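A.B. asks: coords below, sequence missing:
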């Protein structure tokens, strides 16, 4: 059911996803991010805002900090997984894997590799602090417009 908290969280996470995609762009090979990075980031961020943070909005500002960190973690995990999955599909179409099981295991290897490539303290702080700010924004609207 749509609520003010869910709408505020989805809106805040829309901006959050766009910002994080732009902040993560220099960490890719040769500084060129994949073309699908910004739309995927915005879509995943809006879903995490609506489903993870927005559904829990209205429980207090202290809880909102935890909800923001949960939303940021869910966003990060889904982004790394989906980008690795897309890379695995591209590699499997070039027949770099011997079978489907090797390709499925390859997703997790690619996740570790991508996570290692994106491991930067500034990016991690941007993701965490942005998630907290978005959750506090959603909490404000959930309390103000129940």
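C.D. replies: Thanks, I have the structure now. This structure is a prediction, so every number in the text was calculated from the model and none was measured.
A.B. asks: from here on, just use CA atoms for contacts and neighbour counts.
C.D. replies: Will do.
A.B. asks: what about the residue nearest to residue 145 when sequence neighbours are not counted, neighbour count?
C.D. replies: Take residue 145 and drop its neighbours on the chain: the residue closest to it by C-alpha to C-alpha, 6 or more residues apart in numbering is residue 4, 6.1 Å away. Residues near residue 4, counting by other C-alpha atoms under 10 Å, number 20.
A.B. asks: also this one, for the comparison:
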């Protein structure tokens, strides 16, 4: 059921994820084409803000702050997973893997490679500090729209 907290969480974490995606694009090699990267990560942010932060709002400020950081971390997890799977499927279409086990292993390696690439103060600063701010503002929205 839609609530003010879910809507606020969705839009706030859409913005946090979009800003984090802009920071992440700075770590890409120059020849990388990332046409829909920002909006895809922002959509994950909206989904996590609605489902995670919005559902847990109203339990107090300390829980809101921790849930905000959790939401930021989950945006990173799902974004990294999605793009690792995407790269694996693109490579498998070129017949680069001999069996499904090799493709799964490659997906885990890609996830780890992308995670290490994302370990910059810009990306994680936006996700964690933005998560704190988004969590606090979602908590305020939950109290305002009861």
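C.D. replies: All right, it came through fine. No experiment lies behind these values; they were computed from the predicted model shown.
A.B. asks: give me the TM-score for these two chains.
C.D. replies: Laid over one another, the chains give 0.95 as their TM-score (TM-score structural alignment, normalised by the length of the first structure), with 146 aligned residues with a C-alpha RMSD of 1.2 Å.
A.B. asks: residue range in the second structure corresponding to stretch 81-96 of the first structure, please.
C.D. replies: Here stretch 81-96 of the first structure aligns to the second structure at residues 81-96, judged by TM-score structural alignment.
A.B. asks: ok, the residue nearest to residue 145 of the first structure to residue 55 of the first structure distance?
C.D. replies: Residue 4 of the first structure sits 10 Å away from residue 55 of the first structure, going by C-alpha to C-alpha, to the nearest Å.
A.B. asks: ok, now which ones touch the residue nearest to residue 145 of the first structure?
C.D. replies: By C-alpha atoms under 8 Å, 6 or more residues apart in numbering, the contact list for residue 4 of the first structure reads 138, 141-142, 145-146.
A.B. asks: just the closest of those residues to residue 83 of the first structure, please.
C.D. replies: Ranked by distance to residue 83 of the first structure (C-alpha to C-alpha), the contacts of residue 4 of the first structure are led by residue 138 at 27.5 Å.
A.B. asks: that closest one sits in which helix or strand?
C.D. replies: Per DSSP states H and E: residue 138 of the first structure is located in helix 121-144.
A.B. asks: what are the buried residues along stretch 18-34 of the first structure?
C.D. replies: Of all the residues in stretch 18-34 of the first structure, those buried under the rule 16 or more other C-alpha atoms under 10 Å are 18-21, 24-25, 27, 33.
A.B. asks: likewise stretch 61-70 of the first structure?
C.D. replies: Quick answer for stretch 61-70 of the first structure (16+ other C-alpha under 10 Å): 61, 64-65, 67-70.
A.B. asks: swap in stretch 121-129 of the first structure?
C.D. replies: Buried residues in stretch 121-129 of the first structure (16+ other C-alpha under 10 Å): 126-129.
A.B. asks: separation between the residue nearest to the spatial centre of the second structure and residue 146 of the second structure?
C.D. replies: Closest to where the C-alpha atoms of the second structure average out (C-alpha atoms, centre = their mean) is residue 75, at 1.9 Å. Per C-alpha to C-alpha, residue 75 of the second structure is found 27 Å from residue 146 of the second structure.
A.B. asks: what of residue 12 of the second structure?
C.D. replies: For residue 12 of the second structure, the distance to residue 146 of the second structure - C-alpha to C-alpha - is 18 Å.
A.B. asks: when those two are compared, which one has more neighbours?
C.D. replies: Legend: neighbour count by other C-alpha under 10 Å for residue 12 of the second structure and residue 146, higher for residue 12 (24 against 9).
A.B. asks: in this structure the more buried one contacts residue 49, no?
C.D. replies: Yes - the pair residue 12 of the second structure and residue 49 qualifies as a contact (C-alpha atoms under 8 Å) at a distance of 7.2 Å.
A.B. asks: alright, I will stop here.
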